[in-house]
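K.L.:
prediction below, plus the sequence it came from.
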Amino acid sequence: MNLPVVVDIALGLIFIYLILSLLTSEIQELISTFLQWRAKHLKKSIQLLVAGGSETQQSDIDDATVLVHKLYQDPLINTLNQQGQEIVEKELQELNQLRVDPKTLKGKQSAPSYIPSETFAITLLEALRIPELINYVKNPSDTKTNLHMILSSYKELKTAINDKGSDSYQTIQNIYGDISENNEFKKLVQGLPEYVPNNLITSLSLLAQRSRIKIGDIKEEMNQFQREVETWFDRSMDRASGVYKRNAKGVAILIGISVAILTNTDTFFLLKRLSQDSAVRSAITQSAIQQKDFINDQNARSQFQELIENASVPIGWQNISQQFEPLKTSRGNSAQIFALRIWLVLKILFGWIVSGLAIAMGAPFWFDILNKVINVRNSGPRPVTYTKDQPPEK
């Protein structure tokens, strides 16, 4: 088998994986949208962030769940959830509402799949009423009074405000001045949320300490503090995104293997057909070359069936008799024929698994490989087009 034939076989195999990867991506996207995986994962990740991680006290986790639910009701976040208005989309939402997890989305039909860090930081600080507390600080320009002090005494405000003999009351007076007759401040304190996890206050206190560097005014410090909260949120969401991608890859493998079984895409049979049948190999190769840019075409995925038919792709259950063809030519006894049958079944199963794993690699991966193989087949990349601004090298 010469090199051009090997390249054509590789080209045909890659093209088949590519078009099946497109189908798999569509299926996974539909499932993800219907089950709201992104929205649920985002909300769960924010709950873990606010609670201080998965290995924390149950009370903090419960408080974080309530707090995040309140954050999601804020107009800044609630308006990020754009529900479909078409008839089909509404029907899907109604079906989805029947199986939505009340603990995750609290009965809403859908939730945002992405929240900007600035929106999260503003919503969180307003929910905790930190900006309002800053307005009551006794000496805002005093460098001794800082956000770290405000946050450190946050959980003690409600209990200490009525206990004048406690150390916490004295600390509050040092920050907010004489509060004995300040009814507005007392009203604000009484309105502070009850469901604030201790780990959240600890994390915000650490961020407040970091924001004190080269800051001389508490309001300037507040702006820096908000940026620290945004960075904290972004870094956490980067880790959450990595977790989601790993989970999605596992789902992609399951879908890929399912597609391989439903379409009877046996990698070993494909290799055999492509190596032995020059007509099939030529048809697929020409389709791959002509359609190498179809992944960027808006109508590409709707043309999936047409591409398969035009390329004469050797997949489908109509080929099952050819996959068991060695049984027809076998001359052994019944035991040998039975062993051969078992071997062929195992070979097909393993071929499906290999195809499923390849399909799960995704269309962008195979599209990139396809272009590289086409360049190899055409004896290298296209020559560079020179212009007046870029003369050829001498």
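P.N.:
Done, it's in.

K.L.:
C-alpha from now on. contacts and neighbour counts both.
P.N.:
Noted.

K.L.:
how near is residue 116 to residue 80?
P.N.:
Relative to residue 80, residue 116 is positioned 9 Å away (C-alpha to C-alpha, to the nearest Å).

K.L.:
I misspoke; the intended subject was residue 36.
P.N.:
15 Å.

K.L.:
and the strand or helix carrying residue 120, what does it pack against?
P.N.:
Taking DSSP states H and E as the criterion, residue 120 maps to helix 117-128. Packed against helix 117-128 by the contact rule (3 or more C-alpha pairs under 8 Å, 6 or more residues apart in numbering; DSSP states H and E) you find helix 58-73, helix 75-78, helix 218-262.

K.L.:
which residues does stretch 312-330 contact?
P.N.:
Residues external to stretch 312-330 that are found in contact with it (C-alpha atoms under 8 Å, 6 or more residues apart in numbering): 16, 262-266, 269-270, 273, 280, 283-284, 337, 340-341, 344, 348.

K.L.:
and that stretch, what's buried?
P.N.:
312, 313, 314, 315, 323, 327 (16 or more other C-alpha atoms under 10 Å).

K.L.:
I'd like the distance from the helix or strand hosting the last one to the chain centre, please.
P.N.:
Assigning secondary structure by DSSP H and E places residue 327 in helix 326-329. Between the centre of helix 326-329 and the centre of its chain there are 48 Å (C-alpha atoms, centre = their mean, to the nearest Å).

K.L.:
check contacts around the residue nearest to residue 97 when sequence neighbours are not counted.
P.N.:
Leaving aside its chain neighbours, residue 97 sits nearest to residue 109 (5.4 Å; criterion: C-alpha to C-alpha, 6 or more residues apart in numbering). When contacts are counted by C-alpha under 8 Å, 6+ apart, residue 109 touches 93, 94, 96, 97, 100.

K.L.:
dropping in the other structure now:
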Amino acid sequence: MFSNLAIDVALGLIFIYLLYSLLASIVQELVARLFNARARVLTKALRRLLEDDDRSSDLGIFGRFTFFNWFYELGWSVVYFFAPFQHSPFLKKFYQSPSIRYLGENSASARPAYISPQIFSQAMVHLLRGQPEGHPSETAAIRESLAHNTLKLAPDTLTHLRNLFEDAHHQVPAFRVNMETWFNETMTRASGWYRRQTQVWLLILGLGIAAAFNVDTIAIARILMKDKNVRQQMVQLVANREPSYTALTDTLLRKNVLHRDSSYFRQDTSVNMMFKDTALLGVYAILRQDAGDAKNVLGIRRDCVTDTTGGKKQLHCGFTHPYQKNGWLVLAGWFITALAISLGAPFWFDLLGRVVKFRNLPPQTASSNPGV
């Protein structure tokens, strides 16, 4: 077994980051499901796809700057939160089509969080075809709809659909395949949008969790470096808990709470709310227990003490550990923890496995294989 100070300190910190990243991921997913965040990002992607939704030109010369664009888009995000089909007549028709309307889980989540490429192309063909009884064929109906823009499509969207129809040589099956490819490309970008949104939420939640649980990276690192007994207890805790975290991580992956890739829009996103899900409640309970065990090992906590100096009893509440006497360093430690949590639990889970594997190697093997 290969063990030294740096490896053991790193192991303790990685375990702490994994533990609180899992907690933050569960809370973030709860918030996302309460606000139907995936469905809202999917609607945003379809708005960009079908409505030429690019309002940066409204800012004039300021639209060239990312700073102004960010605040402008934030303002429109608030508008679209309450009125998702504002200035989007065709998008409203799309969501009202039978192929899409009944995909929502319930009245509170009327818009689906996932649409397959096949359902997208089917809904588009149905809208473009209209009532085909008066036309000799489905192809003729779509051709006439695109030629006369009977659906009042946005100019760029109409041009693109016409090009896709021409590329398909006016064959409806090939036209559907072209639209599915177009849809998949947009969903890849939408996954990136949702991933960035998730990272922002994890950063905010991470800062709140770090403050609430007093997860001070700087103080933890100093304790692990200075106190051999604490370091050994933390390594032992990691060794005992690391195998069970494989099962916990697998559970959260199956529940679509964690993601190892960018596929944030998948078939299995329709699940029960978190407070109805006993498996996730069990994971949360285990994590809270582990968080308590880690705090007990490290000895970092808040407490209230009674000061009788001067003959008067005064109650003082604050940090009890000597490594947390500097308030600015505590804030910095919380912020570092929040940044670590924002990287996501899968990152720390994979890194923990690598470090544990490296630490368990014989000294000769470890020194000759530093990249393990």
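P.N.:
Now that the structure is in, tell me what you want to look at. Since the structure is predicted, the reported quantities are computational estimates derived from the model, not experimental observations.

K.L.:
need the TM-score between these chains.
P.N.:
The TM-score (TM-score structural alignment, normalised by the length of the second structure) is 0.69; 289 aligned residues with a C-alpha RMSD of 3.2 Å.

K.L.:
of residue 116 and residue 80 of the first structure, who's got more company?
P.N.:
residue 80 (16 against 12; other C-alpha atoms under 10 Å).

K.L.:
counterpart of the more buried one over in the second structure?
P.N.:
Using TM-score structural alignment as the criterion, residue 80 of the first structure maps onto residue 103 of the second structure.

K.L.:
just to revisit the earlier point, assign the residue nearest to residue 97 of the first structure to helix, strand or coil.
P.N.:
coil (DSSP: H, G, I helix; E, B strand; the rest coil).

K.L.:
so how far is residue 346 of the first structure from it?
P.N.:
45 Å.

K.L.:
try residue 129 of the first structure
P.N.:
64 Å.

K.L.:
ok, residue 224 of the first structure next?
P.N.:
From residue 224 of the first structure over to residue 346 of the first structure the distance is 62 Å, taken as C-alpha to C-alpha.

K.L.:
more neighbours: the two, which one.
P.N.:
Neighbour tally, residue 224 of the first structure and residue 346, criterion other C-alpha under 10 Å: the higher count belongs to residue 224, 19 against 12.

K.L.:
skipping its backbone neighbours, what lies nearest the more buried one in space?
P.N.:
With C-alpha to C-alpha, 6+ apart, the residue lying closest to residue 224 of the first structure is residue 211, at 5.6 Å.

K.L.:
in CSV, list the contacts of residue 109 of the first structure along with distance to residue 186 of the first structure.
P.N.:
Shown next, in CSV, are these (distance: C-alpha to C-alpha, whole Å):
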residue, distance to residue 186 of the first structure
93, 44
94, 45
96, 45
97, 42
100, 40
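
K.L.:
most neighbours among these, please name it.
P.N.:
residue 93 (21 neighbours).

K.L.:
name the element that one belongs to?
P.N.:
Assigned by DSSP H and E, residue 93 of the first structure belongs to helix 87-98.

K.L.:
the helix or strand just after that helix aligns to what range in the second structure?
P.N.:
Downstream of helix 87-98 of the first structure, the next assigned helix or strand under DSSP H and E is helix 102-105. Mapped onto the second structure using TM-score structural alignment, helix 102-105 of the first structure covers no residues at all.

K.L.:
and the contacts of helix 102-105 of the first structure?
P.N.:
With C-alpha under 8 Å, 6+ apart, helix 102-105 of the first structure has contacts from 40, 43, 44, 111.

K.L.:
now, which of those lie within helices?
P.N.:
Counted as lying in helices by DSSP state H, out of the contacts of helix 102-105 of the first structure, are 40, 43, 44.

K.L.:
looking at those residues, state which has the most neighbours.
P.N.:
That'd be residue 43 among those, by other C-alpha under 10 Å, with 22 neighbours.

K.L.:
once you drop chain neighbours, what's closest to residue 80 of the second structure?
P.N.:
Per C-alpha to C-alpha, 6+ apart, closest to residue 80 of the second structure is residue 86, 6.8 Å.

K.L.:
got a list of what the counterpart of the residue nearest to residue 224 of the first structure in the second structure touches?
P.N.:
Residue 211 of the first structure maps onto residue 168 of the second structure when the alignment is built from TM-score structural alignment. Contact partners of residue 168 of the second structure, counting by C-alpha under 8 Å, 6+ apart, are 174, 175, 178.

K.L.:
still touching in the first structure? Go through those residues.
P.N.:
Shared with the first structure under both residues aligned by TM-score structural alignment, their matches' C-alpha atoms under 8 Å, the contacts from those are 174, 175, 178.

K.L.:
ok, the second one to residue 133 of the second structure distance?
P.N.:
With distances defined as C-alpha to C-alpha, the gap from residue 175 of the second structure to residue 133 of the second structure amounts to 21 Å.
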